[in-house]
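S.K.: Dropping a prediction and its sequence here:
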Amino acid sequence: MLGNLEFVDLYGEKGSFWHQTFLYCEPLTQRSEQHEWKIHPHRHQHITQIFVLTEGGVDVQFDDEHHRITAPALLYIPDGVMHGFDWQSHSQGTVLSVASPMLRQVEQNIGESVEALAGAFVLAVKDIYLCPLQAICGAIQQEANASSMHQGSMLQALLQQLLILMHRMQPARTEEGSLSKPERKLRQFQHLIRLHFTTQHKVAWYAAKIGVSQAHLNQICQQYFQSNALAMIHNVLISEAKRYLIFSDTAVAGIAERLGFNEPGYFNKFFKRHTELSPAAYRRQSQG
């Protein structure tokens, strides 16, 4: 268990190497072997990770979800998502750790966010994409380990190739083509929630930020998620509260404060209204 749910750098190692243009690439075996192929649940602040698994397999945990994955596959893990791994011994692949601000900049160049593919996700890699993926990862690793002129620009260009390939690997995305205007507004709303949910802004604040009326935002949410905008904000708050309760030993009052609740009592009522359990009861049930 992570005391106070600390954000960590790579695989539980504390440090301060994070930088807005940080991009690091290494073989999967480099750290997994050191940890006997098991990486305990943790999460990163400001760092998004992309795993390209070419041999072997893994039991992976994303927050409270568990998946069994076999190679070849690609795993995308945004910052803030709790994740842990139980790798098959001698698995092979590449791990890319990229500063999320750098990722956002590259996404702007493409004109589409990887987050449109929805949180942490896994893509099966078809044979047609495996060699290009390996080639791009190899080029990123070589460039990241060099001290060449315009290195930052070259890394961004290679990362852009990787993200484009990831979009092409999504069958549904290929068939749907570009996002409609309501879908783009919905994705903007989801992104803003992830950035500002602890501030507990009203729905009208989010609607103004993305340039729609509150009624229209609710209509979009209902159309695509059968839920209103406030419920979507609350779902993110509840998910984050569950993370703290499951993976940390932070007191309930401390969790309430971190999530923007002025009164622990109100947080308790809010949590119970959505889960039918008090925070303390949910923690006991999850850890029992």
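M.R.: Perfect, I can see it now.

S.K.: Could you use CA atoms for every contact and neighbour count after this?
M.R.: OK.

S.K.: Tell me where the stretch 1-150 of the chain has strands.
M.R.: 23-27, 38-42, 47-55, 57-62, 65-70, 73-77, 83-87, 92-99, 121-124 (DSSP state E, counting those that start in this stretch).

S.K.: in the shortest one, what's buried?
M.R.: When you say that, I think you mean strand 121-124. 123-124 (16 or more other Cα atoms under 10 Å).

S.K.: Could you check how far the helix or strand where residue 234 lies is from the centre of its chain?
M.R.: Using DSSP states H and E, residue 234 sits in helix 229-247. Computed by Cα atoms, centre = their mean, to the nearest Å, the chain-centroid distance of helix 229-247 equals 15 Å.

S.K.: which of the residues in it are buried?
M.R.: Buried, per 16+ other Cα under 10 Å, within helix 229-247: 229, 232-234, 236-238, 240-247.

S.K.: Run through who's touching stretch 45-52.
M.R.: For stretch 45-52, the surrounding residues in contact (Cα atoms under 8 Å, 6 or more residues apart in numbering) are 7-9, 18, 28, 72-80, 93-101, 103, 133.

S.K.: got it, and stretch 24-37?
M.R.: Under Cα under 8 Å, 6+ apart, the answer for stretch 24-37 is 11, 38-39, 51, 85-98, 137, 140-141, 144.

S.K.: Likewise for stretch 113-132?
M.R.: So stretch 113-132 is contacted by 54, 62, 71-78, 81, 104, 107, 163, 165, 167, 169-170, 187, 191 (Cα under 8 Å, 6+ apart).

S.K.: also this one, for the comparison:
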Amino acid sequence: MNFIPTYALYGENRSDETEFFIHCETIASRSKKHQWRIKPHKHARFLQILHVSQGWCESWIEGRETHFGSGGIVVVPAGISHGYRFSADIDGHVLTIVADSAEQLFPEHQRIARWFNHHHFFETSFADNNLDDLNIALQRFAGEYEQRRIGRSLFLELQLRMILLQIYRMYHEANDDEVSPPTDVDGRLLSLNDLINRHYREHQSVAFYAAETGISPTHLNRLTRQAYGVPVSGLIARRVIQQAKRYLVFSAKPVQSVAFELGFSDPCYFSRYFTRHTGSSPLAFRRAQLSAMDG
């Protein structure tokens, strides 16, 4: 069996500990250094999206070979072996983000988030206006990534959300997919996610969410354990911690202000709550993430 190396970025042994890692570069910037070939490798914690806007590419995904040109998009989740060979006139972008970024960016749309946990390949036509929109969005994202302008982190987060949603939409339109109507269980879980997004700062009880969705707390906890592996209280905690992390990384708010924003009357309790769920204090988490993002 051939050994397939695991990298943070191809050919680099840099740390991949940041939870908000974003990297964007042109295909040529890295592949040219390696004679237009990226040998099979994989990423332990990163999701990678490759978009070809000019030239040709041969891809090897888990040993399966595919040839494509302009308009080709490849989504490679963490742990999947992949390699490429490009033509010398290749143009396009490679976007690398932490594997669970989609879950953090689309907490209220788990169907979209879960789509990025799987490998996808599709091609779009030159006549597709969505392709022009995606090219522009990626160029703008890459330009912002290379600079250190005011609000850079927030801009990248918002733009990334738009890019991922655009790719998700383009895939389903390219395959003539119709989104199936939600089942009764899906509908209740969607309602629950919506309720949590609207009320998580209020620290409501499980009984409150059960009453709002029209089922018993026991039944609701059973549904969330089956769908997400945690009870309702676990989903609420995830949402609180997720927003806390975003405030800590993408804003300059003091920890005390973050606590108040999230409905905690006691900042010390918020710090203990955050540490219990993440293993790190809010201040230590902020320092580690910002340090990693700055390279």
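M.R.: Arrived safely, thanks for sending. Bear in mind that the values here come from a model prediction, so they are computed numbers and not experimental data.

S.K.: Need the TM-score between these chains.
M.R.: Superposed pair, TM-score by TM-score structural alignment, normalised by the length of structure 1: 0.58. Supporting alignment: 191 aligned residues with a Cα RMSD of 2.9 Å.

S.K.: Relative to structure 2, which residues correspond to the helix holding residue 234 of structure 1?
M.R.: Alignment note (TM-score structural alignment): helix 229-247 of structure 1 is unmatched in structure 2.

S.K.: which helices and strands does the next helix or strand after that helix pack with?
M.R.: Next helix or strand after helix 229-247 of structure 1 toward the C-terminus (DSSP H and E): helix 252-258. When contacts are defined as 3 or more Cα pairs under 8 Å, 6 or more residues apart in numbering; DSSP states H and E, helix 252-258 of structure 1 sits against helix 229-247, helix 264-275.

S.K.: Turn the ones you listed into JSON lines, including distance to residue 215 of structure 1.
M.R.: JSON lines is the format used below for these (distance: least, Cα to Cα, whole Å):
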{"stretch": "helix 229-247", "distance to residue 215 of structure 1": "9"}
{"stretch": "helix 264-275", "distance to residue 215 of structure 1": "23"}
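
S.K.: of all those, which lies closest to residue 282 of structure 1?
M.R.: Across those, residue 282 of structure 1 has its closest neighbour in helix 229-247 (7.5 Å, Cα to Cα).

S.K.: and the residue nearest to the spatial centre of structure 1, what does it touch?
M.R.: Compute the mean C-alpha point of structure 1, and by Cα atoms, centre = their mean the closest residue is residue 78, 2.2 Å away. If you count contacts by Cα under 8 Å, 6+ apart, residue 78 of structure 1 has them with 47-49, 100, 119-120.

S.K.: Let's have these in CSV, adding distance to residue 157 of structure 1 and neighbour count.
M.R.: What follows is those, written out as CSV (distance: Cα to Cα, whole Å; neighbours: other Cα atoms under 10 Å):
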residue, distance to residue 157 of structure 1, neighbour count
47, 18, 26
48, 17, 23
49, 17, 21
100, 15, 22
119, 23, 14
120, 23, 19
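
S.K.: Specify which member of the residues you listed is nearest to residue 267 of structure 1.
M.R.: residue 119 (25.1 Å).

S.K.: Tell me which residue of structure 2 matches up with that closest one.
M.R.: Using TM-score structural alignment, residue 119 of structure 1 pairs with residue 118 in structure 2.

S.K.: Roughly how far does that match sit from residue 168 of structure 2?
M.R.: According to Cα to Cα, to the nearest Å, residue 118 of structure 2 stands 12 Å off from residue 168 of structure 2.

S.K.: Same question for residue 22 of structure 2.
M.R.: Counting by Cα to Cα - residue 22 of structure 2 and residue 168 of structure 2 are separated by 19 Å.

S.K.: residues near residue 59 of structure 1, how many?
M.R.: 15 (other Cα atoms under 10 Å).
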